[in-house]
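Enquirer: What follows is a predicted structure for the sequence shown.
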Amino acid sequence: MNQSTRFEAGRFHAGRFSGNIAETDQAPFSVSISGLTINPTHGTTAEIGVHLVASAHSFPNGAPATIAWQWRNDEGDIPGATEATFVPSAQADLDNIYPVAFPSDGYPSWAGAAHTVRYAPPTLGASLDDVNLMADSGDIEIAIDGGFAGDNLSYSLASELSGLQINANTGLVTIATNGDAQSGSATVSATNSGGTATQDFALAISDEPFIVKINGLQNGTAVVGSSLAAEVVWFVPQGEIDRIRWRSNGKVIPGEWDPSYTVDPTMAGTVLSCTVTSVNNGANTSEAYPVS
């Protein structure tokens, strides 16, 4: 290979075409890129929207008077990308790009290393709410895209439960409540070229419009002096509460009509429960818990 052929080969990318000059020869100077991003999944990348700056240095015979630049991808020159600075656009997603320096003063052209263009990886947004649904209430649509932040996201869902589907473009989850619908959990993933973020949500399906839970228990026991709180978990659109009654051994405790209840010492040895009556969806009573 003669010298002119070597220099012409320098117009191609070293990492993809076996070198600007023969692999056994030393590079005439160095081309580096600042502004690259360390992607947690893919390593060093050129991130969409982040400024890159190419520079040429380590010239053996002194710096040239001028350096022209051309950024390229696997298909050749990127139109208009003729400055040292380059900002990858969304259209360059997953392209391999690299800068080529064209110095004056007799130096050959030389390319920097190629880097894949990627979006910034998705991040988690708001926590996904648990989903409570009434059995045989049809197909229910749940929007979960607020649980993720990022560009150009596609969505997927993993679950052992039947009757769950997700729209890959919008993140809208459809849940079938008819037939053999089950309670359980599901994992939603948001993915782009930069990586994947995942969140879980719990799904509960009930034959009742709502259930009553008691919070503040200690190992399933209502401890004397502790503060308990009745929570209504709706499986239909949230209704209106008419009244709340705390019970000891099934009998109403006089005056205890608030959602919260501090366990009285006189309740020791009994079992506590709470009954909630709704305006339009009937009444339900929590499980009963021993007092100690």
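Expert: Now that the structure is in, tell me what you want to look at.

Enquirer: going forward, measure contacts and count neighbours with C-alpha atoms only.
Expert: Will do.

Enquirer: mind listing what's buried in the longest helix seen in the chain?
Expert: Longest among the helix segments of the chain by residue count, using DSSP state H, is helix 3-9. For helix 3-9, the neighbour count (16 or more other C-alpha atoms under 10 Å) marks 6-7, 9 as buried.

Enquirer: Same check on stretch 68-76?
Expert: Taking 16+ other C-alpha under 10 Å as the criterion, stretch 68-76 shows 69-73 as buried.

Enquirer: so what secondary structure elements neighbour whichever strand or helix holds Ile38?
Expert: Following DSSP states H and E, one finds Ile38 within strand 37-39. Applying 3 or more C-alpha pairs under 8 Å, 6 or more residues apart in numbering; DSSP states H and E, one finds that strand 37-39 makes contact with strand 43-47.

Enquirer: Downstream of the strand it packs on, the next helix or strand is which one?
Expert: strand 52-57.

Enquirer: Enumerate the positions of that next one that are buried.
Expert: By neighbour count on 16+ other C-alpha under 10 Å, the buried set for strand 52-57 is 52-56.

Enquirer: Pick the one among those residues closest to Asn96.
Expert: The closest of the buried residues of strand 52-57 to Asn96 turns out to be Leu52 (C-alpha to C-alpha; 13.7 Å).

Enquirer: C-terminal to the longest helix of the chain, what's the next element?
Expert: Per DSSP H and E, the first helix or strand lying C-terminal to helix 3-9 is helix 14-17.

Enquirer: in that following helix, what counts as buried?
Expert: Buried residues in helix 14-17, defined by neighbour count with 16+ other C-alpha under 10 Å: Ala14.

Enquirer: Surely Ser273 and Val252 touch.
Expert: No - the criterion here is C-alpha atoms under 8 Å, and Ser273 misses it with Val252 at 9.3 Å.

Enquirer: ok, second structure coming up, stack it against the first:
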Amino acid sequence: MVTAFQNTQVLLLAAVLLAACLAKLTVRERAADAPDRVHGVPVPAGLGRLTALRRVRGMNAGLGVGEGVLGLALLVTSHMSVRLATTVAFAAATWVVGELRVRRPDAGCGCFGGLSHRRVDRRSVLRAVLFTGAAAASIGAPLAGLQALRDVQARMGLVLLVELALFAALSPELSELLERYRRRNGRGRGRTVMPCERRRSPLAETYASLYDSAAWAAHENVVSSAVPLDVWREGCWRFIAFGARVDERDMEVVFAVSTAERDRTVLAAFVQPERADAPEEERAARSAERLSALL
């Protein structure tokens, strides 16, 4: 049973790597989903390093080719170096996805090329962790992928089907692929999605998103007043600044709430409070500091 499970992981990983290769080489990212902007607002350069590879088409294609080579190698050989390289690759991918989840929640992981433009969520992180576990389990598999496929057993096929179903459940790329297919075939027309920077976003909607967010739950106890100090909108974000008390110091906690129609994100950051008598230049610099701290 253990051996059959290990052989199944080889087939699963080969299929995933080949699918990722195919997606990276054939599916281009839509211009509206460019990773150097978050909901239409430019991202400071320091926060864009994790997605630098996605900005260069050649690098993205090279990564896809590397995944394809690993996938084919899993099918034709059971050499230990291939299994170890696969495990390291998935472990590195898990780390990158985890960092994106923390630092760039609105930037897609690019795991499957242009299909992976949606924000990184818990499903993406869990999927990466499970694949890393599968890669570790495959190290001791005695058969290469093609050998296991020729000698497939009923229980092995059942395990593979269950894992593929779990993979599908954790993959938002499938719905994106279906949406593209519908658009290409003329279906789904008639509903125009308003760009987030032009979309009407009532203040009540913003507050509802804020108070239901993890960012508010994490900072609620330091907020010193229920009335915000300032509320303003920039592009696809509405910013709300509250007075806060942190380590016996007066601070400001600024929340950035996405005005997108779906998958709204809430970010938070602490900044030094603005002086009421500050000159116009200093107030402009403070506003820029708020945006930089959040985005």
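Expert: Here it is on my side, so go on. Note that this is a predicted model, so its numbers are computed, not measured.

Enquirer: Need the TM-score from the superposition.
Expert: With the length set by TM-score structural alignment, normalised by the length of the first structure, the two chains reach a TM-score of 0.24; 120 aligned residues with a C-alpha RMSD of 6.5 Å.

Enquirer: Can you list the buried residues in the strand with the most length in the first structure?
Expert: Ranked by number of residues, the top strand in the first structure under DSSP state E is strand 195-206. Neighbour-count burial for strand 195-206 of the first structure flags 195-200, 203-206 (criterion: 16+ other C-alpha under 10 Å).

Enquirer: and those as JSON lines, adding distance to Ser227 of the first structure?
Expert: Output for the buried residues of strand 195-206 of the first structure, formatted as JSON lines (distance: C-alpha to C-alpha, whole Å):
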{"residue": "Gly195", "distance to Ser227 of the first structure": "44"}
{"residue": "Thr196", "distance to Ser227 of the first structure": "41"}
{"residue": "Ala197", "distance to Ser227 of the first structure": "38"}
{"residue": "Thr198", "distance to Ser227 of the first structure": "35"}
{"residue": "Gln199", "distance to Ser227 of the first structure": "32"}
{"residue": "Asp200", "distance to Ser227 of the first structure": "30"}
{"residue": "Leu203", "distance to Ser227 of the first structure": "28"}
{"residue": "Ala204", "distance to Ser227 of the first structure": "26"}
{"residue": "Ile205", "distance to Ser227 of the first structure": "29"}
{"residue": "Ser206", "distance to Ser227 of the first structure": "28"}
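
Enquirer: What is the subsequent helix or strand relative to the longest strand of the first structure?
Expert: strand 210-215.

Enquirer: before we move on, the earlier item: can you redo the buried residues of strand 52-57 of the first structure as JSON lines with distance to Tyr289 of the first structure?
Expert: Listed next are the buried residues of strand 52-57 of the first structure as JSON lines, based on distance: C-alpha to C-alpha, whole Å:
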{"residue": "Leu52", "distance to Tyr289 of the first structure": "64"}
{"residue": "Val53", "distance to Tyr289 of the first structure": "67"}
{"residue": "Ala54", "distance to Tyr289 of the first structure": "69"}
{"residue": "Ser55", "distance to Tyr289 of the first structure": "72"}
{"residue": "Ala56", "distance to Tyr289 of the first structure": "75"}
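
Enquirer: right, and out of those, which lies closest to Asn284 of the first structure?
Expert: Taking C-alpha to C-alpha as the measure, Leu52 is the one of those closest to Asn284 of the first structure, at 62.8 Å.

Enquirer: do you know how far that closest one is from Ala68 of the first structure?
Expert: Applying C-alpha to C-alpha, to the nearest Å, the value for Leu52 of the first structure to Ala68 of the first structure is 16 Å.

Enquirer: what do you get for Tyr98 of the first structure?
Expert: Distance of Tyr98 of the first structure to Ala68 of the first structure, computed by C-alpha to C-alpha: 14 Å.

Enquirer: Which neighbours do Ser273 and Val252 of the first structure have in common?
Expert: Common neighbours of Ser273 of the first structure and Val252, using C-alpha atoms under 8 Å, 6 or more residues apart in numbering, are Trp246.

Enquirer: For these two, work out which one has more neighbours and name it.
Expert: Each of Ser273 of the first structure and Val252 has its neighbours counted (other C-alpha atoms under 10 Å); Ser273 has more, 23 against 17.

Enquirer: does the more buried one belong to a helix or a strand, and which?
Expert: Assigned by DSSP H and E, Ser273 of the first structure falls in strand 271-278.

Enquirer: Same check on Ala241 of the second structure?
Expert: Taking DSSP H and E as the definition, Ala241 of the second structure sits inside strand 237-246.

Enquirer: Check which helices and strands the helix or strand hosting Tyr155 of the first structure is in contact with.
Expert: Taking DSSP H and E as the criterion, Tyr155 of the first structure maps to strand 154-158. Other elements packing on strand 154-158 of the first structure under the criterion 3+ C-alpha pairs under 8 Å, 6+ apart are strand 164-166, strand 184-192.
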